[in-house]
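K.L.:
sequence and predicted structure below; questions after.
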Amino acid sequence: MSATAGRGLAELPCDVDPASGRDVMHLVLWYKAGSGAPFYSYDTRGGRTSQGTHWASEDSLGERSRLDPRPGAYRLMISSVSERDAGLYRCRADFKASPTLNARVNLTVIGAPAPNVTWWLAGALVDDTWSHNGDLTSNTLQVTQLQRSNLGQLYTCLASNSLLLPPRSVSVGLDITCECFWGLRVSPVGVSRMWVCHL
C-alpha cells in the first residue's frame, strides 16, 4: 500500500472473513512492527459487527486511525499520513468460533516533493516552465498578441506532485475590454497579459 505524506490518506486492508461463513468477528487489533501493543482496536463482542467499540492509543498514530466496519471493506484509515507512518502493520482478527487470522500489510509513504506547475488551454499544454524557490513553486504565463478571438478563453494552472493524489487546479478566464476614445474604438491587438500561479 502507498500513501503520500501530508495530505494523504492510507487505507490498510484486513482479512477478517472467518473460515465459516456463519461465524462472527469479535475483535480486530492493529499493531505496527516494533511494538508489542496494539495502537487500535475494534470490539464487537456483545453487539453487531457494524456497531462495535473503537479504541485508539493516545499517540499520534492512534488518534489519526479509524476502522471502516462495513462487511467486506474492513480497512484501517490513517489520516494525515507522515513519513514516520511507513512500515509493516499487522491486523489480528478474533472470531466467536473460527481461528484467529493475522494479515500483514506494508505501508510505503512517499514524501511531499515539489509540484510540477503547468498551464493548459482547452486540454492542451501551453507552458511547463515552472521554477522552485524554497517552498514556493511558480509558473508565470504571459499571453501575448491578444486578439478578439482570445475573449473568454479559460487558462488552467495545474499542480501535481504525485500519482497518488489528484492534481490541484485553478482556472482564469480571459476577459478583454476595449477602451473607447472620442468615439474611436481602440483594438487590444498586441496587448499582453501575464498571470502568475504560486503553490
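P.N.:
Received it, and whenever you're ready, just let me know what you need.
K.L.:
CA atoms for contacts and neighbours, from now on please.
P.N.:
Will do.
K.L.:
relative to residue 172, how far out is residue 156?
P.N.:
6 Å (CA to CA, to the nearest Å).
K.L.:
nope, residue 116 is what I meant
P.N.:
From residue 116 to residue 172 the distance is 18 Å (CA to CA).
K.L.:
compare those two and say which is more crowded by neighbours.
P.N.:
residue 116 (20 against 12; other CA atoms under 10 Å).
K.L.:
isn't the more buried one right up against residue 159?
P.N.:
Yes - between residue 116 and residue 159 there is a contact at 5.5 Å, judged by CA atoms under 8 Å.
K.L.:
quick one: residue 62 is in a strand?
P.N.:
No - counting by DSSP: H, G, I helix; E, B strand; the rest coil, residue 62 is not part of a strand but helix.
K.L.:
next, count neighbours for the nearest residue to it once chain neighbours are set aside.
P.N.:
Closest residue to residue 62 apart from its sequence neighbours, by CA to CA, 6 or more residues apart in numbering: residue 56 at 4.6 Å. Using other CA under 10 Å, the number of residues around residue 56 comes to 18.
K.L.:
second structure for comparison follows:
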Amino acid sequence: MTAVETLHAPTGDQVHLPCDVTPALPDDRMGLVIWYKQGHETPIYTLDTREGVTSHWSDATLGMRASFKSDSRPAVLVLTKLRPEDSGQYRCRVDFIKSPTKNTRLNLTVLIPPERLIILNHEGNEIRGKVVGPYDEGTEVNLTCIAVGGRPTARVSWWKAHALLANSEARATVSFTLQRSDFGTDITCQAVTDPLISPVSENISIDVNCKYVVK
C-alpha cells in the first residue's frame, strides 16, 4: 500500500496537494481527474479532458479557491486562503484513456495559532493586566500560562530575557523566588503550534517590594 503523505499549511495560506497523473501505458493521457474529501459524499473538484476540451469544476466549499495544475510535476491541486475546515483526508482519482485508474491519498492539516493566552497566579485567578504583584522580595511566585485553542496543541514556554524558564504542552507553570533584581523585570509566555506560523506571546512585568537596606 502506498504511504499517505501528510501536509501542513497555515490558516490563510495556500497548499499544493500532489496527484499522480502519469499513465502506466505509453501514448496514453489522463481523461478525468476527480478529487474527494473524507466526509463529503460527492467530489469536491473535477477536471475533464475526455472530449479534448479541458473542463474544471469545484464545489461550493472550494469555489474559486481551487485550481488544478496538470503541467507541474507532480500535478497539484492548489488550495488558497486555507480555512480550518479544509483539514482532512483527500483522494485524487485519475481515469486515463487506456491505463488503469490511479489514486493518490494524502492528509492535510491546516495550522491554527492559539486564540489567546491565559495567565493565572498561584491562586488560580487570571491576571488581566500587564503587571503582577506587588510581591515582597523573597516571595516565591507561581505563574501558569495556558494556550486556548490552536491546532495542533500549542507548545507553551516561559522566558526571562533569552533564558528559558519552563516549557510544556498546552500549559506551563513557572516558579521562582523574587530578588531585588526582579523589580520591573518582564517575563514572557509564548505559545506556538508549529514552526510555520508565528508564536503568540504575552509579557508580564513583576512589581517587587524591595527590602530596606541599611548602609
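P.N.:
Sure thing, it's come through. Here the structure is a predicted model, which is why all the values come from computation and not from measurement.
K.L.:
what does the residue nearest to residue 62 of the first structure align to in the second structure?
P.N.:
Aligned by TM-score structural alignment, residue 56 of the first structure pairs with residue 58 of the second structure.
K.L.:
list the contacts of its match.
P.N.:
Neighbour list for residue 58 of the second structure: 44-46, 64, 66 [criterion: CA atoms under 8 Å, 6 or more residues apart in numbering].
K.L.:
swap in residue 168 of the first structure?
P.N.:
158-160.
K.L.:
which of those lies closest to residue 166 of the first structure?
P.N.:
Lowest distance from residue 166 of the first structure to the contacts of residue 168 of the first structure (CA to CA) belongs to residue 160, with 7.3 Å.
K.L.:
I'd say that closest one and residue 116 touch.
P.N.:
Yes - contact criterion CA under 8 Å: residue 160 of the first structure and residue 116 qualify, at 5.4 Å.
K.L.:
which neighbours do the two share?
P.N.:
Common neighbours of residue 160 of the first structure and residue 116 (CA under 8 Å, 6+ apart) do not exist.
K.L.:
nearest to residue 8 of the first structure among the contacts of residue 168 of the first structure?
P.N.:
Using CA to CA, residue 160 comes nearest to residue 8 of the first structure of those, at 13.5 Å.
K.L.:
in the first structure, what sits opposite residue 13 of the second structure in the alignment?
P.N.:
Matched to the first structure by TM-score structural alignment, residue 13 of the second structure sits across from residue 8.
K.L.:
check the gap between that match and residue 112 of the first structure for me.
P.N.:
10 Å.
K.L.:
more neighbours: these two, which one.
P.N.:
Each of residue 8 of the first structure and residue 112 has its neighbours counted (other CA under 10 Å); residue 8 has more, 19 against 15.
K.L.:
the more buried one - that's part of a helix, no?
P.N.:
No - read with three-state DSSP, residue 8 of the first structure is coil and lies in no helix.
K.L.:
now do the residue nearest to residue 200 of the second structure when sequence neighbours are not counted against residue 53 of the second structure, distance only.
P.N.:
Take residue 200 of the second structure and drop its neighbours on the chain: the residue closest to it by CA to CA, 6+ apart is residue 191, 5.3 Å away. Going from residue 191 of the second structure to residue 53 of the second structure by CA to CA gives 50 Å.
K.L.:
likewise for residue 93 of the second structure?
P.N.:
Using CA to CA, residue 93 of the second structure is found at 19 Å from residue 53 of the second structure.
K.L.:
give me the more crowded residue out of those two.
P.N.:
residue 93 (20 against 8).
K.L.:
mind listing what the more buried one touches?
P.N.:
Counting by CA under 8 Å, 6+ apart, residue 93 of the second structure has contacts 33-35, 101-104.
K.L.:
now with 6 Å?
P.N.:
Contacts for residue 93 of the second structure (CA atoms under 6 Å, 6 or more residues apart in numbering) come out as 33-34, 102-103.
K.L.:
any idea which element the closest residue to residue 77 of the first structure other than its chain neighbours lies in?
P.N.:
Excluding the flanking residues, the one nearest residue 77 of the first structure by CA to CA, 6+ apart is residue 11, at 4.7 Å. With secondary structure defined by DSSP states H and E, residue 11 of the first structure is part of strand 10-13.
K.L.:
how close does that strand sit to the second structure?
P.N.:
Average distance, strand 10-13 of the first structure versus aligned residues of the second structure after superposition (mean CA distance after the TM-score superposition for the first structure): 0.8 Å.
K.L.:
beyond that strand, next helix or strand please.
P.N.:
In the C-terminal direction, the helix or strand that comes right after strand 10-13 of the first structure (DSSP H and E) is strand 25-32.
K.L.:
what residue of the second structure takes the place of residue 193 of the first structure?
P.N.:
By TM-score structural alignment, residue 193 of the first structure lines up with nothing at all.
K.L.:
correct me, but residue 67 of the first structure touches residue 73?
P.N.:
No - at 9.4 Å, residue 67 of the first structure does not count as touching residue 73 under the criterion of CA atoms under 6 Å.
K.L.:
with neighbour numbers in mind, choose between those two.
P.N.:
Comparing residue 67 of the first structure with residue 73 by other CA under 10 Å, the one with more neighbours is residue 67, at 22 against 13.
K.L.:
so what's the more buried one up against?
P.N.:
Taking CA under 6 Å, 6+ apart as the criterion, residue 67 of the first structure is in contact with 75-77.
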